[in-house]
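Undergrad: Pasted the sequence and its predicted model underneath.
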Amino acid sequence: MSYVSDMNHTLSTTSKSSVVTILRSLNWPKTIFLVGIPLAATISLHWIPLRKETFWVGLAYAYIRALTVTAGYHRLWAHRSYLASTPLKIIFAIIGAGAGQDTIKKWCRDHRAHHRYVDTDKDPYSMSKGFFHAHIGWVLFEQSDPVRGVLATGRVDISDLRSDPVVIWQRKYYLILLFLAGYLAPTLYCGLLYDDYLGGFVFAGCIATALQQQGTFCVNSVAHWYGSQPYSTDKTPKDHPLTGLLTLGEGYHNFHHEFPIDYRNGVRWHDFDPTKWVIWLCAQFGLATNLRRFPQNEIEKGRIQRRREKLDEESEKVDWGVPLEELPVMEWEEFQQQARTGCNLIVIRGAVHDVSAFVTEHPGGAAMITGAIGKDATEMFEGGVYGHSNAASNLLDTMRIAAIKKEANVE
């Protein structure tokens, strides 16, 4: 009994110690902001009626804020896939702050590290550390390097961000902009328009903010976990239309990691990528210029190379017969000797084939095969008697047992 009690005490102590360790390692301000506030807001809907108008306002504003992240934070500042006018940059900076995904500088610094060090320990949201870490754990448990006092992620160049006046301005006033664009704006809109201040704050503000944040987090997790890899299998990024739908076009992630400077993620015309459409539309009004596209020839190269890899992978599962260069060499005299002793051997295209199992199965009758035993039947097989199909050639290859010696005199 004493042993059992000691074990229970040890397990209890270990469990408590683990919980304490987890609680201490949490980044509490971000945990409260990303989890606590949305959770409290969701629970409050039990007492606060959600009006239909507020529901649609919340979804629409979440969509708009998400677009400022995908078109602004991501494709403009992180990848410089196009140039934007100052008014457009200011709009992206203000509404993007309302998305609650940190400053442009911080967001882009992490994202550039992600691309440069993808799937390694220097990748801030590396999928190699698990789905939860890639999705939100990297934020909740964000830790600093005890020596350098900065995030323990790989180094990247952000000199362009440090010199961008809009980025500098947004960083200086980020918390104010977050409150104004993220919470006050939807609250006032719903309140002044149809007297739903509380609903506007709870749903269009708190919950809608959390929804679009989760959409962005899905790019880091789902888009590295589920889908196809039509361009490269070197890393975890994947393409999937559903992820593209959830993330405003960011779900074509395999393409994006291969061609990050392209302002499009969904490169095909039918790919759901509203972000590229917004950027293109801005260009029509002179708000965006120099929309960068990776050369189509190089995109096609990547796609074709990946198709070849897939074919090679499938080919390895198929019996093609022993390659000619790997077959043992048989002298012509030995070949004829074995044929005379009852072996059903035929030479075609420089290889000895054992056709014993196929004699009675031959569509043209057994006599056509038995008449070629002990001979070189290449001409007969390739059209002298009948032009055999590709399938027949493939089947024949599985019957190879040796390569005939080239310098031999054959009949």
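TA: That came through, no problem.

Undergrad: alpha carbons only for contacts and neighbour counts from here, please
TA: Will do.

Undergrad: What ranges does the chain have for its strands?
TA: If DSSP state E is used as the criterion, the strands of the chain fall at 83-84, 288-289, 329-330, 345-348, 351-354, 400-404.

Undergrad: Show me what the second one is packed up against.
TA: Okay, so that is strand 288-289. With contacts taken as 3 or more C-alpha pairs under 8 Å, 6 or more residues apart in numbering; DSSP states H and E, strand 288-289 sits against strand 83-84, helix 274-284.

Undergrad: what's the neighbour count on residue 110?
TA: Counted with other C-alpha atoms under 10 Å, the neighbours of residue 110 add up to 20.

Undergrad: ok, so what distance separates it from residue 249?
TA: Between residue 110 and residue 249 the distance is 20 Å, computed by C-alpha to C-alpha, to the nearest Å.

Undergrad: How about the contacts made by residue 79?
TA: Residue 79 is in contact with 112, 260, 261, counting by C-alpha atoms under 8 Å, 6 or more residues apart in numbering.

Undergrad: Can you give me the neighbour number for the first one?
TA: By that I understand residue 112. By the measure other C-alpha under 10 Å, the count of residues near residue 112 is 21.

Undergrad: And the last one, by the same measure?
TA: Residue 261 has 20 neighbours, counted by other C-alpha under 10 Å.

Undergrad: Use this one as the comparison:
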Amino acid sequence: MAPYLKEGNAILEKYETLKAPQAGPRKYQIIYRNLITFGYGHVAALYGLYLCFTSAKWATILLGYMLFIVSELGITAGAHRLWAHKTYKAKLPLEILLMVFNSIAFQNTAVTWVKDHRAHHKYSDTDADPHNATRGLFYSHIGWLLVKKHPEVIKRGKQIDYSDICNNPVLRFQKKYAVPFIGTMCFVLPTVVPMYFWGESLRNAWHVNLLRYALSLHATFLVNSAAHYWGTKPYDKNLVASQNVSVSLLTSGEGYHNYHHAFPWDYRAAELGNNFVNLTTKFIDFFAWIGWAYDLKTVPKDLVISRMKRTGDGTSLWGWGEKYDGKRMKR
């Protein structure tokens, strides 16, 4: 067996060997601090949306859009594909860049994000999954951040190996200086830059940035919620995770979720690889071209087709209704 297949199978085995209980005592103990901060953030974001149509300058709105894109890449290319799944390797300059992008996104530190995500894959859609989709759409989208963790999440989380992330000097820096560094990258600079360079008001700069932040959060949350509720399952019909092209459009290519859960070590996170809705793959490919990213892992086509035949639901790669008969697509 080829070395990359052995490595891929080893990674898959790591995710699939242990399954936590599917059901157990479920107490919704609200974390009021999170409820208040999320509540304020969303009200402020709605006000920011209003300001975009009334008084905010176009440069401020454009900056918000640019920060939305780079923050998404900090999650998709950084926390997800590089650090959580180790689907490729990055040289120090790219790691630092992605850490900065990840800090602009502010979805906790990358260390915590990776731990939660590895738990999500190992115990997917069970009570040990931090955002267990079987507990409802709202819970898997944002509710899991508003209540205390299920006992199984805490118990099984202790078995997650993320020592490689804890030993990463770039991510150790982010974690050690999380409050000043992430706070500056996510909130201070995006507010100060419009005020200093083109005379935006504090009110507009602050609220438009909070709109950007809220939108980037919800884009990521859609992978946990919508991509576990709607879509097709061409690779493994037994998984809750589904193919959802709409989610891919909003998350720079993260919505091919049935494929991703079937083959979590593929750096493309999609069977279509480098396509027009997979900006993250294009980003990684660019840095591979200049030599900052390397050892990109992919899944051989024959292995993909074999998995489709063995466990898929018969739908196509795109999930638009075509049927797959093992040789060709049939409408």
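TA: Great, that's in hand. This structure is a prediction, so every number in the text was calculated from the model and none was measured.

Undergrad: What's the TM-score once they're superposed?
TA: After superposition, the two chains reach a TM-score (TM-score structural alignment, normalised by the length of structure 2) of 0.80; 284 aligned residues with a C-alpha RMSD of 2.2 Å.

Undergrad: circling back: please identify the most buried of the helices and strands packed on strand 288-289 of structure 1.
TA: Counting by mean count of other C-alpha atoms under 10 Å, strand 83-84 has the highest mean neighbour count of those, with a mean of 21.

Undergrad: so that one matches what in structure 2?
TA: Following TM-score structural alignment, the aligned partner range for strand 83-84 of structure 1 in structure 2 is 89-90.

Undergrad: mean shift of that stretch relative to structure 1?
TA: For stretch 89-90 of structure 2, the mean distance to aligned residues of structure 1 following superposition is 0.6 Å (mean C-alpha distance after the TM-score superposition for structure 1).

Undergrad: where's that stretch relative to the chain centroid, distance-wise?
TA: With C-alpha atoms, centre = their mean, to the nearest Å as the basis, stretch 89-90 of structure 2 stands 18 Å off its chain's centre.

Undergrad: Residue 296 of structure 1: which of the strands of structure 1 is closest?
TA: strand 288-289 (19.5 Å; C-alpha to C-alpha).

Undergrad: got a markdown table for the strands of structure 1, with distance to residue 277 of structure 1 too?
TA: Converted to a markdown table, the strands of structure 1 look like this (distance: least, C-alpha to C-alpha, whole Å):
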| stretch | distance to residue 277 of structure 1 |
| --- | --- |
| strand 83-84 | 15 |
| strand 288-289 | 12 |
| strand 329-330 | 63 |
| strand 345-348 | 59 |
| strand 351-354 | 59 |
| strand 400-404 | 57 |
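
Undergrad: Which among those strands is found nearest to residue 253 of structure 1?
TA: strand 83-84 (21.9 Å).

Undergrad: Could you tell me which residues make contact with whatever residue of structure 1 lines up with residue 304 of structure 2?
TA: Matched by TM-score structural alignment, residue 304 of structure 2 corresponds to residue 299 in structure 1. By C-alpha under 8 Å, 6+ apart, the contact list for residue 299 of structure 1 reads residue 259.

Undergrad: of the contacts of residue 79 of structure 1, closest to residue 188 of structure 1?
TA: In terms of C-alpha to C-alpha, no member of the contacts of residue 79 of structure 1 lies closer to residue 188 of structure 1 than residue 112, at 35.9 Å.

Undergrad: How about the contacts made by the residue mapped onto that closest one from structure 2?
TA: Here residue 112 of structure 1 is matched to residue 118 in structure 2, going by TM-score structural alignment. Neighbouring residues of residue 118 of structure 2 by C-alpha under 8 Å, 6+ apart: 15, 84, 85, 160.

Undergrad: Show me what the last one aligns to in structure 1.
TA: Which is residue 160 of structure 2. If you follow residue 160 of structure 2 across to structure 1 using TM-score structural alignment, you land on residue 156.

Undergrad: What sits closest to that match if chain neighbours are left out?
TA: In space, and not counting its chain neighbours, residue 156 of structure 1 is closest to residue 113: 6.0 Å by C-alpha to C-alpha, 6 or more residues apart in numbering.

Undergrad: any idea how far that neighbour lies from residue 161 of structure 1?
TA: Look at residue 113 of structure 1 and residue 161 of structure 1: by C-alpha to C-alpha, they are 14 Å apart.

Undergrad: same question, residue 54 of structure 1
TA: 36 Å.

Undergrad: go on, residue 211 of structure 1?
TA: For residue 211 of structure 1, the distance to residue 161 of structure 1 equals 27 Å [C-alpha to C-alpha].

Undergrad: quick one, what contacts the closest residue to residue 90 of structure 2 other than its chain neighbours?
TA: Distances taken as C-alpha to C-alpha, 6+ apart put residue 293 closest to residue 90 of structure 2, at 4.5 Å, once the chain neighbours are dropped. Residue 293 of structure 2 makes contact with 88, 89, 90, 91, 94, 284, 285, 287, according to C-alpha under 8 Å, 6+ apart.

Undergrad: So which of residue 54 and residue 161 of structure 1 has more stuff around it?
TA: Set side by side, residue 54 of structure 1 and residue 161 show unequal neighbour counts under other C-alpha under 10 Å, the larger going to residue 54 at 25 against 18.

Undergrad: Aligned against structure 2, show me the partner of the more buried one.
TA: With TM-score structural alignment as the criterion, residue 54 of structure 1 pairs with residue 60.

Undergrad: Now its match. Nearest residue, chain neighbours left out?
TA: Counting by C-alpha to C-alpha, 6+ apart, residue 194 is the residue found nearest to residue 60 of structure 2 once chain neighbours are left out, at 6.0 Å.

Undergrad: before we move on, what about residue 133 of structure 2?
TA: Spatial nearest neighbour of residue 133 of structure 2, excluding adjacent residues (C-alpha to C-alpha, 6+ apart): residue 140 at 5.0 Å.

Undergrad: Lovely, talk soon.
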